[in-house]
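S.K.: this one's sequence-less:
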């Protein structure tokens, strides 16, 4: 195995060539362990240290290594993180469903991803509105989603579930599988070819670890039981790890996500709800909120049954959440700028006093 089979391509090669000298070895991050990271250079996997912030280039941009990153390591320490093609980002957990408690930080889950598998169990985990939130998060991160409906063996006919998801995940591949008996797993092979990186997302108990085991063909991930009381699974996966497949592909397994907080707006909502965007073009007002305006084409579609009311509600909820996040970040930036000029004014005043 070498870097080219681990996803290294011209995007990263150009960055390497721009360096006057590569002072250390290039490797890919395969996992996190508190303040340490696991890296693989194509020949061996080792654990090295990571400082709180890693300087990239000569500017002020800093990155902390995450699974999927390409880095330069020297003397057991990561000294540089290469610029990322993309990064899977969500708002840090802790909102507890309150809009006014929107996350104050962004959490980068993984980077340099080719496809994100949204893993949803066909039990109590099945939730169309949650899938819409996953899709928005993934589109905001400039990544390609695929929906995996696991535990198809729980139903005599699981096709209706697939049809429902296809209606709300327009243009997104949807696969029915059973990790227990392996049905449908072979359809995932085209996504995990040599040099391709897959990232798994889903709730605890959705079957991400069992899916990894089914793809690999052996038990390499611990699989937990799902509670009969609330249908929730335990966090059997507690770290983000990159798993290398015989096909040459790579899978980044993640702990279950119970709170899908959106971090910012990069067009993800429009990509998730293209039907609403199209309907909105027929509204009387360009700034229609689709709630109370006259001649609203979107509300008319709900009344006629063309558009599900729950889908519109989820759309409006995410729009509101992203607007709030954007507004908060803007206010924070303004506050930082005011504090900066306050410090400048203080410095000038002190300088006059000294003279």
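M.R.: Everything's here; your move. None of these values were measured; they are calculated from a predicted model. Residues are numbered from 1 along each chain as shown.
S.K.: can we go C-alpha only for contacts and neighbour counts from here?
M.R.: Will do.
S.K.: helix/strand/coil for the residue nearest the centre of the chain?
M.R.: Residue closest to the average C-alpha location in the chain (C-alpha atoms, centre = their mean): residue 88, at 3.4 Å. For residue 88, the assignment made with DSSP: H, G, I helix; E, B strand; the rest coil gives strand.
S.K.: touching, it and residue 136? I think so.
M.R.: No. Counting by C-alpha atoms under 8 Å, residue 136 is not a contact partner of residue 88; they are 11.3 Å apart.
S.K.: residue 301 and residue 164, how far apart?
M.R.: The gap separating residue 301 from residue 164 is 18 Å, by C-alpha to C-alpha, to the nearest Å.
S.K.: could you check how far the nearest residue to residue 266 once chain neighbours are set aside is from residue 268?
M.R.: What sits nearest to residue 266 in space, not counting adjacent residues and going by C-alpha to C-alpha, 6 or more residues apart in numbering, is residue 140, at 4.8 Å. Taking C-alpha to C-alpha as the measure, residue 140 falls 4 Å from residue 268.
S.K.: what about these two, which has more around it?
M.R.: residue 140 (24 against 21; other C-alpha atoms under 10 Å).
S.K.: which residues touch that one?
M.R.: Residue 140 is in contact with 264, 265, 266, 267, 268, 269, counting by C-alpha atoms under 8 Å, 6 or more residues apart in numbering.
S.K.: give me the contacts around the helix or strand that the last one is a member of.
M.R.: Okay, so that is residue 269. Under the criterion of DSSP states H and E, residue 269 resides in helix 268-272. Residues from elsewhere that reach helix 268-272, judged by C-alpha under 8 Å, 6+ apart: 132, 135-140, 168-170, 276-277, 315, 318-319.
S.K.: putting a second one here so we can go through both:
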């Protein structure tokens, strides 16, 4: 008997009755995705969500359905697809409501997809020597560009002499980003992160190795869901324990994404995210006398005037300029590569068009 998927589509009627989340809704299925499909689509190709990306393919989960789809470069953890049982490789990828991506590590210029359809990202750092404001600014810019709500979480507060000092430094990253300080090993994660842990939501943990991302996943789930490890005593940096990105559906009805620590986070196509993190400097720059002001020794520079008045930290200005240069270089490099590929494609089509047909 054909399953009734109409309940997964947007409701057209009101009502106050208590709604029990379906399996798909617990996975993160919302009206955003339902509006992209019809009842016939759902009956033929039921929706599934990518829970992990492995060499063998994409692990997916749906309503009473688990499968492995062939590897594909256009999908990442958190994506929704319509599962085509007859042709798994042709499963339709649904439009995303958010996407984390970065320039792939190394010397290449490829873009790496990190995670899709995340609602809130917990940017995790530690109250120790691994704490780095510049790194936090990068992660927050990535979140803003992906249109995901960022929350900075400072762990290992129980081991710090002045955890509130770390909290104050993290709060200076952006006035729009809340900061939570906690002990990841106790009951505090469930208590302090509760405002964001709602049924049907998708949460992600990003940060360097050893800051406690997997420990937080385990604290929220109430069981050992993700592997954890310690930190090196010489520099307070962690060892990799999470080796892939995994999406877990917790008993409370929300999904949590655990990710490996990132040794390198190169931003690309993130100009708006950077501008939002440094909104104070962007506003000042708009008041400079010259539109191409470099904020160095030009007359009428509003940014330098604010620094001289003690209103702006010069180190923050330098970090802003560094991220702008990096983003512009990476984005230009990618744009140039895409243009070369388009030019090569036009050349090939022109040659084929002019080539005489065989008799």
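M.R.: Arrived safely, thanks for sending. Because the structure is a prediction, the values reported are computed rather than measured.
S.K.: distance from the chain centre to stretch 67-78 of structure 1, please.
M.R.: 22 Å (C-alpha atoms, centre = their mean, to the nearest Å).
S.K.: how are the strands of the stretch 1-150 of structure 1 distributed by residue range?
M.R.: Applying DSSP state E, counting those that start in this stretch to the stretch 1-150 of structure 1 gives strands spanning 25-33, 36-40, 45-50, 54-55, 62-63, 70-74, 77-81, 87-91, 106-111, 115-121, 145-150.
S.K.: for residue 279 of structure 1, give me its contacts.
M.R.: Going by C-alpha under 8 Å, 6+ apart, residue 279 of structure 1 touches 297, 298, 301.
S.K.: do I have it right that the second one meets residue 281?
M.R.: By that I understand residue 298 of structure 1. No. If you go by C-alpha under 8 Å, residue 298 of structure 1 and residue 281 don't touch, sitting 9.0 Å apart.
S.K.: looking at these two, which one has more neighbours?
M.R.: residue 298 (25 against 14).
S.K.: what's the match for that one in structure 2?
M.R.: Matched by TM-score structural alignment, residue 298 of structure 1 corresponds to residue 303 in structure 2.
S.K.: now the closest residue to its match other than its chain neighbours: which helix or strand?
M.R.: Once flanking residues are discounted, residue 303 of structure 2 sits nearest to residue 284: 5.6 Å by C-alpha to C-alpha, 6+ apart. Assigned by DSSP H and E, residue 284 of structure 2 falls within helix 279-285.
S.K.: how far off centre is that helix?
M.R.: Worked out by C-alpha atoms, centre = their mean, helix 279-285 of structure 2 lies 25 Å from the chain centre.
S.K.: identify the residues contacting the helix or strand that that helix is followed by?
M.R.: On the C-terminal side of helix 279-285 of structure 2, the nearest following helix or strand under DSSP H and E is helix 302-308. The contact list for helix 302-308 of structure 2 (C-alpha under 8 Å, 6+ apart) reads 281, 284, 285, 287, 288, 289, 295, 296, 297, 312, 313, 314.
S.K.: ditto for stretch 127-135 of structure 1
M.R.: With C-alpha under 8 Å, 6+ apart as the criterion, stretch 127-135 of structure 1 contacts 118, 145, 165, 168, 169, 260, 268, 272, 310, 311, 314, 318.
S.K.: just the buried subset of these, please.
M.R.: Among those, those buried by neighbour count (16 or more other C-alpha atoms under 10 Å) are 118, 145, 165, 168, 169, 260, 268, 272, 311, 314, 318.
S.K.: can you put those in TSV and add distance to residue 21 of structure 1?
M.R.: Output for those, formatted as TSV (distance: C-alpha to C-alpha, whole Å):
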residue	distance to residue 21 of structure 1
118	40
145	37
165	50
168	49
169	46
260	41
268	39
272	43
311	53
314	50
318	46
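S.K.: what is the longest helix seen in structure 2 packed up against?
M.R.: Counting by DSSP state H, the longest helix found in structure 2 is helix 314-354. Counting by 3 or more C-alpha pairs under 8 Å, 6 or more residues apart in numbering; DSSP states H and E, the packing neighbours recorded for helix 314-354 of structure 2 are helix 271-277.
S.K.: the helix it packs on vs structure 1 - mean distance after superposition?
M.R.: The superposed helix 271-277 of structure 2 is, by mean C-alpha distance after the TM-score superposition for structure 1, a mean 1.2 Å from where its aligned residues fall in structure 1.
S.K.: now that helix: buried residues?
M.R.: So, applying 16+ other C-alpha under 10 Å, buried residues of helix 271-277 of structure 2: 271, 273, 274, 275, 276, 277.
S.K.: biggest separation within the residues you listed, which pair?
M.R.: 271 and 277 (10.1 Å; C-alpha to C-alpha).
S.K.: aligned partner of residue 230 of structure 1 in structure 2?
M.R.: Matched to structure 2 by TM-score structural alignment, residue 230 of structure 1 sits across from residue 235.
S.K.: hang on, its match packs against residue 131?
M.R.: No. Residue 235 of structure 2 is beyond contact range of residue 131, at 10.8 Å (criterion: C-alpha under 8 Å).
S.K.: the more surrounded of those two?
M.R.: residue 131 (20 against 10).
S.K.: could you measure from that one over to residue 93 of structure 2?
M.R.: Counting by C-alpha to C-alpha, the gap from residue 131 of structure 2 to residue 93 of structure 2 is 38 Å.
S.K.: again, but for residue 86 of structure 2
M.R.: Distance, residue 86 of structure 2 to residue 93 of structure 2, by C-alpha to C-alpha: 16 Å.
S.K.: ok, these two, which is more surrounded?
M.R.: Taking neighbours as other C-alpha under 10 Å, residue 86 of structure 2 and residue 93 compare with residue 93 leading, 16 against 9.
S.K.: wait, what's in contact with the nearest residue to the more buried one once chain neighbours are set aside?
M.R.: Leaving aside its sequence neighbours, residue 93 of structure 2 sits nearest to residue 81 (C-alpha to C-alpha, 6+ apart; 4.4 Å). By C-alpha under 8 Å, 6+ apart, the contact list for residue 81 of structure 2 reads 47, 48, 49, 50, 91, 92, 93, 94.
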